[in-house]
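Engineer: Quick one: sequence and predicted model below, then my questions.
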Amino acid sequence: MKYLLSLSLLLTSTLLSAQQRMSSAELSYLYDQEHEFLTRYKVAALGNHYKVYFNFMLNNGNVRISDYQLSYDIRNSYIDEKPVSGSVKIDTTQVVDVAFRQFTYELEFFKEENDKLMVIDIYNVVRDEHFYLDVPLVEGNIKPTPFLIFEKDKDIPFFSKYINRNYQVRLMSPFDESLNYEISGVENNRGIAPPPFDEVNRNEPSLTALDTLYGTTEGEVFEFYNEGFYTINASDYPDLSYKVLVADEYYPYFGEYPELIQPLIYVSTNDEYKDMRESDDVRSAFEEFVNNTISANERISKDFIKYYFRRIRKSARLFTEDREGWKTDRGMVYQVFGNPIQVFRNEKTELWVFPSEEGGRIRFIFDIVYEDGITRYKLIRGKRYRESWMLAVSQWRTGRIIE
């Protein structure tokens, strides 16, 4: 009996200890756009002087800001435990902006040599439930810039992963420096992620530089006139670059039917997709695909359009990199399978777990790599995914919405 009690205490102690490690924290709430709250962040650094801007948005009418206690600590890795007495409370003194049901905090600190990770603890006091947000302070060989894109009329960062063409913003240093900036770009012609069972290595289209070259000064309001993937440098820090995708004024909606058809590549056959893209009347081709392939039932066909393209918009917020969110590996999986029921992450990989129709689990593993100045999540593909993928696509095609 004593042995069983000791074993029980040991297991309990191990679980409690594991919960203090980010590698064991369950992060699926980050990809649930209907979650009770949504989070965004931006990191700026001047040497070891760091500022993290944390945007906390209440997303449910049943919760209030008083329901939460916020704090953070700094760690060396994802497997480090929370340091004893290392938490810093996040409170109203760090609020730099308040909007409708959202609060932006400025978290300022000096990073030690081995510090790699900020962990924000979002504690719902009412339900006694903790949520953890990992904020990398250094991502591989990519260091934060001493400047950020700021809103035109607010002294807070522009948090979105993309900017719409002709949207006015500013470049600013949070460290009271007056910098001059150079902005160059390439065309947004990156490819669409192939299905998870497709292991063929495909070469990306070659990058074509945009003719326009921007120059702007500290705090000057400007806008991007052309779509593309842009690199921003400050003249005083030429080795540090900020990257951002500039999309058209409609994104993540679609202004033209040829663009509306593109995401259907995941639920159409090669011939169906080709016929739609090459049709002289693209609108009719789109409507014919939905009505004939998905369902002739008006309610079902409308639900398909509603839910399928709503995921496109969610992917824009969640997964945009150097291309639209739905074109990335994570966006592709999310588009077809929806919210993962579990997500775990460390420095090198991210794991998504979905329920299987056979009663088991489907697991997608993404390698976290650092290329071209950005962090990418590359799916480890395999033929084992073919059956699950085809079943999920079949559900979409027959109007059984996966939502």
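Structural biologist: Yes, it's here.
Engineer: hey, let's count contacts and neighbours off CA atoms from now on
Structural biologist: Will do.
Engineer: Just the strands from the stretch 1-150 of the chain, written as ranges.
Structural biologist: In the stretch 1-150 of the chain, the strands defined using DSSP state E, counting those that start in this stretch lie at 37-46, 49-58, 68-75, 88-90, 95-99, 102-110, 117-124, 129-136, 148-151.
Engineer: distance of N339 from N55?
Structural biologist: Look at N339 and N55: by C-alpha to C-alpha, to the nearest Å, they are 22 Å apart.
Engineer: do the same with P205
Structural biologist: For P205, the distance to N55 - C-alpha to C-alpha - is 35 Å.
Engineer: Okay, one more to line up with it:
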Amino acid sequence: MAKVSEISESQLDHMNPGKLLLTALFCFFFLFGFTAKAQRTLETLDQSLRYSRYSRLGLKIIPIQTRTNSFKLLMQVEKIEQNPSFDAFNFSYTLLDSYDQEITEDKIILLSENDLSMDTERHWVFEKEVILPEDVDTQIALLSVLDTRQGDEYLYHIDLKGSYVYDQPRLGAFYANGVAFDQTYINQSQSLLFDSFDGPSIHSFFYPIDFSIPYPPMETRPANVPKELEVIDKGDFVENIPRSLDEEGYYFFQTDTSELGGLMIKTTHEAFPKVKDWEEMVDIVTYISTRKEHEELLEAEDKKKALDEYWIGMTRNPDTAKEVIREYFRQIEFANILFTDFKEGWKTDRGMVYIVMGPPNEVNFFEDREVWTYGGDSQASKIKFTFARIKNVLTPHYYTLNRSRAYQPIWFKNISEWRNGRMAF
């Protein structure tokens, strides 16, 4: 097998020389900057487009461990823009030994149309096998897609090995059309296909837990943690036969129950990522409500009537109320899409900050944290939210907010903006 940092001769033969040169130039200038001073590392890359409400693409890397140090990388690009042209983008990926390793030109692996394993109505899919050196403790895969029309750079990374990652799953979940399942949630009673590298039998566990709403950023007391966690052993099932996920909670799939690695999938109500009913709407408005307002909503017998009165009373203007409702629940929907893990996205710390503060202006990833930056032209005027990475057997992307009382002024300011209909995302 060729080194992962090389392009095969057959790939070069199939690529148009002009297209190859253009792709290389774009990758060089946009990935590495125009001067030697601006070294590019995973830590310095701004990944805010990953959370933008106006992204044209959605990127995902789905790793499936095939052997001890071998992985199949399913690199999927969701076509959010209607009928995009493949030629409008430049695609590449790289493997890194650390978050602060410089991304050099020789590490970039260009991807052409000939590298596509699937091209569906909604996805471009690249599939690559990589073999890691036995002595590496950390290895990160980074997918980059450059929109050559606007110069927007879409990025997505995932740790294949690292101190915050247990074993990667040795199985994958797939839609009926063969595209890998690229979400962390699925509406209950929908079905997926599972494919394993360890044989025909896959084991599943189900957790029916419902999580509480997180404390605000300035609340420094410890969060509520369930004292008991109910686990239902769902037994074995055979791969490549559609499996319906009928109960609302989350499932954990393994090919070997003696190992820690597995695949977690959250199952949600049929309306998710949108709001299901008036009861759920009452829970969700807690982020911009006073305690008294929320208690009155919880106690109301007619939730719809109480919510109508709540919105009008808060904004004092029916037209403003409609705009606030539309924008607030659009934020809820984005938070659910972006941040759902074993919790609904709106109940996570990142989802909470995203809903109230809006999409961050800058996003930087480090091995042990994710940092969001908002506003201001100078460092002194910027507001940063730091989410600490927590090692979790269910997901390698579990983050909790480092809370501080210093967030109180900006938090209340943004809630006031919401309540007066002046939010602008």
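Structural biologist: Structure's in. What do you need? Everything numeric here is computed off the predicted structure, so don't read it as measured data.
Engineer: now for G86 of the first structure: what does it line up with in the second structure?
Structural biologist: The alignment partner of G86 of the first structure in the second structure, by TM-score structural alignment, is K107.
Engineer: My guess is its match contacts T94. True?
Structural biologist: Yes. K107 of the second structure is in contact with T94 according to C-alpha atoms under 8 Å; the separation is 5.8 Å.
Engineer: Looking at these two, which one has more neighbours?
Structural biologist: Set side by side, K107 of the second structure and T94 show more neighbours around T94, with 20 against 16, by other C-alpha atoms under 10 Å.
Engineer: Translate that one into the numbering of the first structure.
Structural biologist: Using TM-score structural alignment, the equivalent of T94 of the second structure in the first structure is D73.
Engineer: tell me the contacts of the nearest residue to its match once chain neighbours are set aside?
Structural biologist: Excluding the flanking residues, the one nearest D73 of the first structure by C-alpha to C-alpha, 6 or more residues apart in numbering is S87, at 4.8 Å. Taking C-alpha atoms under 8 Å, 6 or more residues apart in numbering, we find S87 of the first structure in contact with S71, Y72, D73.
Engineer: How about the contacts made by the second one?
Structural biologist: When you say that, I think you mean Y72 of the first structure. Taking C-alpha under 8 Å, 6+ apart, we find Y72 of the first structure in contact with S87, V88, K89, I90, M118, V119, I120, D121.
Engineer: Among those, which one sits closest to L11 of the first structure?
Structural biologist: D121 (23.4 Å; C-alpha to C-alpha).
Engineer: Quick check, N76 of the first structure in contact with D115.
Structural biologist: Yes. Counting by C-alpha under 8 Å, D115 is a contact partner of N76 of the first structure at 4.6 Å.
Engineer: What strand or helix carries the spatially most central residue of the first structure?
Structural biologist: Centroid check for the first structure by C-alpha atoms, centre = their mean gives L318 as the closest residue, at 2.9 Å. L318 of the first structure is part of helix 298-319 when elements are defined by DSSP states H and E.
Engineer: what angle separates that helix from strand 37-46?
Structural biologist: 30 degrees (axes from the mean of the first three to the mean of the last three C-alpha atoms, to 10 degrees).
Engineer: Touching helix 298-319 of the first structure from outside, list them.
Structural biologist: The contact list for helix 298-319 of the first structure (C-alpha under 8 Å, 6+ apart) reads 31, 33, 160-162, 252-253, 263, 290-291, 294-295, 324-326, 328, 330-331, 334-335, 338, 396, 399, 401, 403.
Engineer: at 7 Å instead, please
Structural biologist: With contacts defined as C-alpha atoms under 7 Å, 6 or more residues apart in numbering, helix 298-319 of the first structure is touched by 160-161, 252-253, 290-291, 294-295, 324-326, 328, 330-331, 335, 399, 401.
Engineer: Contacts only, for the closest residue to F89 of the second structure other than its chain neighbours.
Structural biologist: Closest residue to F89 of the second structure apart from its sequence neighbours, by C-alpha to C-alpha, 6+ apart: D147 at 4.7 Å. D147 of the second structure sits next to A88, F89, N90, E153 when contact means C-alpha under 7 Å, 6+ apart.
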